[in-house]
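> Give me the fold of what follows.
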Amino acid sequence: MAAKEHLQAQISALPHKPGVYKYFDDEGIIYVGKAIDLRKRVSSYFTKQDHNKKTQQLVKNIKRIEFTIVDSESDAFLLENNLIKQHQPKYNILLKDGKTYPYICLTNERFPRLIPTRNKINDGSRYYGPYANGTALNVLLELIRALYPLRTCNFNLSPQNVAAGKFKVCLEYHLGNCKGPCENHEDEAQYNGYIQQIRNILNGDLRVPKQYFREQMTAAAQDMQYELAHQFKVKLDKIEAFQVKSTIVHATLTNIDVFAIASNEKSAFITYLKVMNGAIILTQSLEVQKKLDEEDAEILAPLVMQMRQEFESESREILTNVALELPLPGVTVSIPQIGDKRKLIELALKNVLYARKEKESMNDRSKDLNEVRIMETIKKDLRLTELPKHIECFDNSNFQGDNPVAAMVCFRNAKPSKKDYRHYHIKTVVGPNDFDSMYEVVSRRYRRLVDEGASLPQLVIVDGGKGQLSMAVKALKDLNLWGQIPVIGIAKRLEEIYVPNDPLPLYIDKKSESLRLFQRMRDEVHRFGITFHRSRRDAATLKTELTDVKGLGPITADKLLNKFKSVKKIRELTEAELIAEVGKAKAKVLQNYFAENEAPTHPMPARQLPS
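Below is the predicted model of the structure:
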């Protein structure tokens, strides 16, 4: 109580201001959240009654609360993001610092170079990207190097050094990949013209370089320099081939960020598309694990902020498939319903739904492989001739010989098939005789399957040792099914497996998946049978109590029990209610009985009926 009172005192002291709150357990921070109103938000964790199990567990572990007041919701958003990255609380979706993505660097020097890098240096060079994967970057670099003769050396090509003849041309010059600016063979103005076109390509605009090569091709052809015209034609074809591979959207759409999210019970899947000059120039997808059954908007909002930061987006327009409130002044966030922008959202959704489906299919395949492996292990351990896809397990239940029942559970593909579970009232056995009871239920089960033409299981398990197993074998022999259905017994004490005609038990490795499945089936059939037995015993006890009342027949007792379910509820009926149910005479009989046999926990005074 002292701990709860301490928390309540902390909550009462919280201000009605925007800020960030931190929950602690005995070891440290377990959750970080933001709020427009700190007191309202934090108190809701402790006053709401409809929290999911994960949130209930979080609240249960809170030992201390700290908070930080900020000026605005925007500041709270950013502070929350930074604290989550710093502390990695166990109940937050982890916004880990992104890996270092690659850039294309256009160096700040005479005769600039184009190089890939993961490190940005403040030296005046221009960096393009980052790129979500190295493949996209390499494809772009290969295109540019095929179009323009750029130098690759790292010499300092100052006019003084070049004039002094400090450098010699290399193999790239002789291969035609570089025009030799190191020996002053390259015109600097023409080289800078290449650089300007490269800037356009890196910004996603292919119109300028396409126009340039088309004009050069036409001019060379008019001068009857057909070999040169062909070279320009090849370069023009390379640009167009590259453009075909790019995902083209409407040419008027530029500088837009597109985010789509889809989730299931455990994870959320996000896709990010960056659109420039009518083309998608960057795509990135990720999966995050849910911690507190968060809504999609709660998950997506901080990830939008993080991904825009990682990919250095300056877009003033964000398209999403869920409503978001982001602390980004001057940036519009919308959910388009029609037109080309809607098609962008649908494209992002198609990608994210595919990613979710693939992950779920992978999990399903993993489960299927796991189940097949378990069945293969059982087949090997028991030396079965076929895979045990259908297994049934039997157990008997009675209490000092009263109300004997039996139960059967069915597993298909190593999973419970509850629609095939069965209860049995023991009909032919008097007293607590597990052996004869086992014979009866096995006989009844498989006689029925044979009569109905249903498929038989590939394995039968009986809960018990050699005695129960021998009676199950006898039942199968009497039905002429012996040899068609393998049967084993599992003894409780040492988890021994008994097989027919072998006096010694089979010991399976305690860590074996076979034994674990047998134990699971044994526990399941025991639970199923005990539940049925208790319901029968309780019903018999109730019925006996009312049928013992002199002057009250079994039909009246059944009628009352079927409607009110318990004697306790019948005791609580008013005089008028009793009369309405059974009439004045029987109501008086019941009230006199209840008065003479008052319930020990809820005594009830007798009510006298008028004579």
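
> going forward, measure contacts between C-alpha atoms and count neighbours the same way
Will do.

> The most centrally placed residue in the chain - nearest residue in space that isn't next to it in sequence?
The centre of the chain sits closest to Lys266, judged by CA atoms, centre = their mean, with a distance of 2.6 Å. Ranked by CA to CA, 6 or more residues apart in numbering and with sequence neighbours excluded, the top spatial neighbour of Lys266 is Lys290, at 5.5 Å.

> Now do the strands in the stretch 151-300 of the chain.
247-248, 256-263, 267-276, 279-289 (DSSP state E, counting those that start in this stretch).

> And the stretch 401-550 of the chain, by the same measure?
Under DSSP E, counting those that start in this stretch, the stretch 401-550 of the chain gives strands at 402-412, 415-416, 422-425, 459-463, 487-490, 497-498.

> tell me the most buried of these?
Mean neighbours per residue, mean count of other CA atoms under 10 Å, is largest over the strands of the stretch 401-550 of the chain for strand 487-490, with a mean of 26.

> how about a markdown table for the strands of the stretch 401-550 of the chain, with distance to Arg527 added?
Formatted as a markdown table, the strands of the stretch 401-550 of the chain follow (distance: least, CA to CA, whole Å):
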| stretch | distance to Arg527 |
| --- | --- |
| strand 402-412 | 9 |
| strand 415-416 | 13 |
| strand 422-425 | 12 |
| strand 459-463 | 12 |
| strand 487-490 | 16 |
| strand 497-498 | 20 |
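
> who wins for proximity to Tyr354 among the ones you listed?
Tyr354 lies closest to strand 415-416 among these, at 27.7 Å (CA to CA).

> doesn't Glu294 make contact with the residue nearest to the centre of the chain?
No. Taking contacts as CA atoms under 8 Å, Lys266 lies outside contact range of Glu294: 10.0 Å.

> rewinding a little: closest to Asp50 out of the strands of the stretch 401-550 of the chain?
strand 415-416 (30.6 Å).

> Pull the contacting residues for Lys40.
By CA atoms under 8 Å, 6 or more residues apart in numbering, the contact set of Lys40 is His16.

> Downstream of the strand or helix carrying it, the next helix or strand is which one?
Assessed by DSSP states H and E, Lys40 sits inside helix 38-47. Past helix 38-47, further along toward the C-terminus, the next helix or strand under DSSP H and E is helix 53-61.

> I have a second one here; can you model it like the first so I can compare?
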Amino acid sequence: MSEEAGEFDHKAFLGSLTTGPGVYRMLSAQGDILYVGKARNLKRRVASYFRKNHDSPKTRALMVQVERVEVTVTHTETEALILENNLIKAHRPRYNVLMRDDKSYPYIHLSGHTYPRLSFYRGTRREKGRFFGPYPSVASARAAISELQKLFKLRPCTDSFFRNRSRPCLQYQINRCTAPCVAYISAEEYARDVENAMLFLEGRNQDVIDRLIARMETASEALAFEKAAELRDQVARLRQAQARQYVTGDQGDFDVLAVARHGDIFCVAIIYIRGGRNLGSKTFFPRVSMDHEEREVLAAFLPQYYLDRDAPREIITAHAVPDAAVLEATLSEKAGHKIGIRHRVRGDRARWLKMAAENASQAVASRLATDRHARQALDALAEALGLEEPPRRMECFDISHTSGESTVASCVVFEEGAPASQDYRRFNMRGETGGDDYAAMGEALERRYTRLQKGEGRLPDLLLIDGGRGQLSVAERVMEDLQVDGVTLLGVAKGQDRRAGQEQLFLSGRKAPLILPPDSPALKLIQRIRDEAHRFAIAGHRHRRSRSRRSSPLEAIPGLGPKRRQQLLKAFGGLQGIRQAGVEDLAAVKGISRALAQRIYDEFRLE
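As a prediction, the model looks like this:
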């Protein structure tokens, strides 16, 4: 920090400062913003930085680099808080606590149609209908939608898909939809299911159960025992769902935040409670460049997080937050109703706070155990593809065959950037796909995601297809047919010379291919997943091909057991003799009927 003549004179500068509220910016000699802060009293706050002795190492490190200070005077502390938040997000100063800014959070959307659609939604909530959430992650929103489909069987399909149906789709067949597209349910009865679903999403589970029990008793009195049994089963599923949701006795909407630390790694954990229901949790790892206390990190995190999204009526924190009253007033004015920030709680709220602290500690431990390069690659991949958050679970498909023989599709799974080999799957293609890679890819995807839609596994965040735009189109069609929502699709095509580093990436919804630099961590991760899928497919194909070539063609003929095969081989001296024999010759062997002889003859003619 220079005080030479002609340069920044902090004494004269401090003498000119107002005692009102505002925002100050610490700048380096190159003009880079090092730190942004707000103050109720600008003169007092900025002057505190220019004392000779500072107890805080972070302040000493900052002031060594500060060349000048700029201020913006505001009318109120609320304006200062908002401006500070905007400047931090715009410039991302080195010495501020910075959170990774997810652009939007997933919601569950019930559309405003006669037969409302239940769907995953992300973005500005301008569509007609009701929104429920926000959910902390795509996985938690998908899990809630899956639960709702099991319980209330609302349609998940798009409007165009719904309008053009002439028969029920897979969702009806697996008992996840009542097929309103073909009028298998009346509008009145469907509306009743929609109302129950909304009550369930609002946390009013017992109201839904009471309604269903009343309907069950009415059906029983009317001797409609099949309907009564259906309602009884629905009540049982609701009670199971209620037991899994950790429903609190308080039906309020609130977020619970706690901070954990290990060295220079800080984690903020949030648990989302809506209508008394636990929607799940999310963890953040803000960038902290200097020594901070947990409460300082939490105080910096709160405005960056809540000023750009809808806040619940209550925010519960593990530590007292400085200037909480200013943030409360700002959030309340923005929301149009009172929002409170509390840290002293009892009962259910205290238990949630303890759970949030445990989540934060566990997340820090997991992060320390996770390979740093894998985290960097996932972050780079999210940035390259424009994803809201790094893809935690990824699947990749590849096809392998020799001129159409023994076609095998592979599915490899990566969790947190590492192979999850226990989730790998292979699909032996049926004969009709032959050497058609598109047909084989479609069959493999359909078989895989039909099972996942039935609840036999977890959907990925990112699905990679080894191939270009054609294979990607096949994947898009299958996902549309199965009504799989919220999965990002990416085709990975080899470059012109089929050399590593020249891959073209075809992202669903984007016309032009994406080409990443050869040294990009994101590209290297994609190559690793693609190569693993390729290796797994080739291994499966070779194994299947060797098995088929080792086996005798006689083994594939129905009705020809081991004893009859031995008699044939003995009578004709081996396969070559059987292959050259006619139907009459074959039928002359003991135990071989004319019909069986014809099948044996036909089998060798088809080779």
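
> Next, the TM-score between them, please.
Aligned and superposed, the two chains score 0.53 in TM-score terms (TM-score structural alignment, normalised by the length of the second structure); 358 aligned residues with a CA RMSD of 3.1 Å.

> picking that back up, quick one, which of the strands of the stretch 151-300 of the first structure is packed in tightest?
Of the strands of the stretch 151-300 of the first structure, strand 256-263 is the most buried (mean count of other CA under 10 Å), at a mean of 24.

> what number of residues lie near Lys543 of the first structure?
18 (other CA atoms under 10 Å).

> surely it meets Leu560?
No. Using CA under 8 Å, Lys543 of the first structure is not in contact with Leu560, being 9.9 Å away.

> how close does the counterpart of Leu7 of the first structure in the second structure get to His319 of the second structure?
Mapped onto the second structure by TM-score structural alignment, Leu7 of the first structure lines up with His10. Taking CA to CA, to the nearest Å as the measure, His10 of the second structure falls 35 Å from His319 of the second structure.

> Give me the mean deviation of the host helix or strand of Tyr31 of the first structure from the second structure.
Using DSSP H and E, Tyr31 of the first structure maps to strand 29-35. With mean CA distance after the TM-score superposition for the first structure, strand 29-35 of the first structure departs from the second structure by a mean of 0.9 Å once superposed.

> which residues are in contact with that strand?
18-24, 41, 58, 73, 76-77, 80, 83-84, 87, 89-92.

> can you check stretch 284-299 of the first structure too?
52, 54-55, 90-94, 132, 261-263, 265-273, 322-324, 352.

> before we move on, what about stretch 91-109 of the first structure?
Contacts to stretch 91-109 of the first structure, defined as CA under 8 Å, 6+ apart, come from residues 30-32, 58, 81, 84-85, 88, 112-119, 123-134, 137, 288-292, 299, 302-303, 306, 310.

> Then stretch 357-370 of the second structure?
Contacts of stretch 357-370 of the second structure (CA under 8 Å, 6+ apart): 257-262, 265-269, 283, 318.

> And the helices in the stretch 101-250 of the first structure, which stretches?
Secondary structure of the stretch 101-250 of the first structure (DSSP state H, counting those that start in this stretch): helices at 134-147, 159-163, 171-175, 188-202, 207-222, 226-245.

> Tell me which of the ones you listed approaches Met521 of the first structure most closely.
Once those are compared by CA to CA, helix 134-147 is nearest, at 51.1 Å.

> Please enumerate the helices of the stretch 251-400 of the first structure.
Taking DSSP H, counting those that start in this stretch to define them, one finds helices in the stretch 251-400 of the first structure at 296-310, 339-382.

> would a markdown table of those with distance to Leu476 of the first structure and mean neighbour count be doable?
Converted to a markdown table, these look like this (distance: least, CA to CA, whole Å; neighbours: other CA atoms under 10 Å):
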| stretch | distance to Leu476 of the first structure | mean neighbour count |
| --- | --- | --- |
| helix 296-310 | 56 | 18 |
| helix 339-382 | 19 | 16 |
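
> how about those helices in a markdown table, adding distance to Ile144 of the first structure?
Output for these, formatted as a markdown table (distance: least, CA to CA, whole Å):
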| stretch | distance to Ile144 of the first structure |
| --- | --- |
| helix 296-310 | 25 |
| helix 339-382 | 28 |
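
> For the residue nearest to Thr59 of the second structure when sequence neighbours are not counted, grab the count of nearby residues.
Excluding its sequence neighbours, the residue lying closest to Thr59 of the second structure (CA to CA, 6+ apart) is Tyr49, at 7.4 Å. Residue neighbour count, defined by other CA under 10 Å, stands at 14 for Tyr49 of the second structure.

> can I assume Tyr49 of the second structure is in contact with Val64?
No. Applying CA under 8 Å as the test, Tyr49 of the second structure and Val64 come out as separate, 11.0 Å apart.

> Common neighbours of the two, please.
By CA under 8 Å, 6+ apart, no residue touches both Tyr49 of the second structure and Val64.
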